[in-house]
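Student: Test case, fold it:
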Amino acid sequence: MGIESDQLVFDYLSRVGDLAQQRGLPSGARMRLVATLRAEIDAQQADSVSGVKRVLSRLGT
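Tutor: Down below sits the predicted model:
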């Protein structure tokens, strides 16, 4: 992934973590959630910004 793709993923995972915290999810569970999502994103091997956007769209917002 390039810099722009990495930034999209970082922003997405940050939002997920923030929302999980707002909903009262314990820190360990938040860390596991973010790690699981990151692993899924990596497994999709999106090699372009549009590919990363598709992966993130499938995962949900």
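Student: can we go C-alpha only for contacts and neighbour counts from here?
Tutor: Noted.
Student: Does D42 lie in a helix or a strand, and which?
Tutor: Taking DSSP states H and E as the criterion, D42 maps to helix 27-44.
Student: Which strands and helices lie in contact with that helix?
Tutor: helix 3-22, helix 49-59 (3 or more CA pairs under 8 Å, 6 or more residues apart in numbering; DSSP states H and E).
Student: please give me the structure for this one as well, since I'd like to look at both together:
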Amino acid sequence: MSGIKWQKSSFSGDRNECVELGNPSGEIAIRESDTPGTIVRTTPAQLKTFLLSVKTGEIDNPAY
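Tutor: Just a heads-up that it's a prediction; the model follows:
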């Protein structure tokens, strides 16, 4: 996946310990800045569902 323009949070500062996102061909690519060779791909809709689940506590709820 060369040629991806990676973005990281402005809260990361100069540290190289963060999650970076890229958007090649309409999908979402996610990687750790300290292990850039490992890339997870997903769709915007799937990432949105995951983030909403985290925010609402569904991911942390053992009864869910």
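Student: TM-score for these two?
Tutor: The TM-score (TM-score structural alignment, normalised by the length of structure 1) is 0.31; 30 aligned residues with a CA RMSD of 4.2 Å.
Student: quick revisit: could the helices and strands packed on helix 27-44 of structure 1 be laid out in TSV, adding distance to R30 of structure 1 and mean neighbour count?
Tutor: Formatted as TSV, the helices and strands packed on helix 27-44 of structure 1 follow (distance: least, CA to CA, whole Å; neighbours: other CA atoms under 10 Å):
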stretch	distance to R30 of structure 1	mean neighbour count
helix 3-22	6	15
helix 49-59	16	15
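Student: who's in contact with the one residue sitting closest to the centre of structure 1?
Tutor: Computing the C-alpha centroid of structure 1 and ranking residues by CA atoms, centre = their mean puts L13 first, at 3.7 Å. Neighbouring residues of L13 of structure 1 by CA atoms under 8 Å, 6 or more residues apart in numbering: V34, L37, R38.
Student: Pick out whichever of those sits closest to L8 of structure 1.
Tutor: Taking CA to CA as the measure, L8 of structure 1 lies nearest R38 of the contacts of L13 of structure 1, at 11.8 Å.
Student: Show the contacting residues for the closest one.
Tutor: L13.
Student: Figure out how far stretch 27-43 of structure 1 is from the centre of its chain.
Tutor: Relative to its parent chain, stretch 27-43 of structure 1 has a centroid offset of 7 Å by CA atoms, centre = their mean, to the nearest Å.
Student: Can you point out the buried residues in it?
Tutor: Neighbour-count burial for stretch 27-43 of structure 1 flags R30, L33, V34, L37, I41 (criterion: 16 or more other CA atoms under 10 Å).
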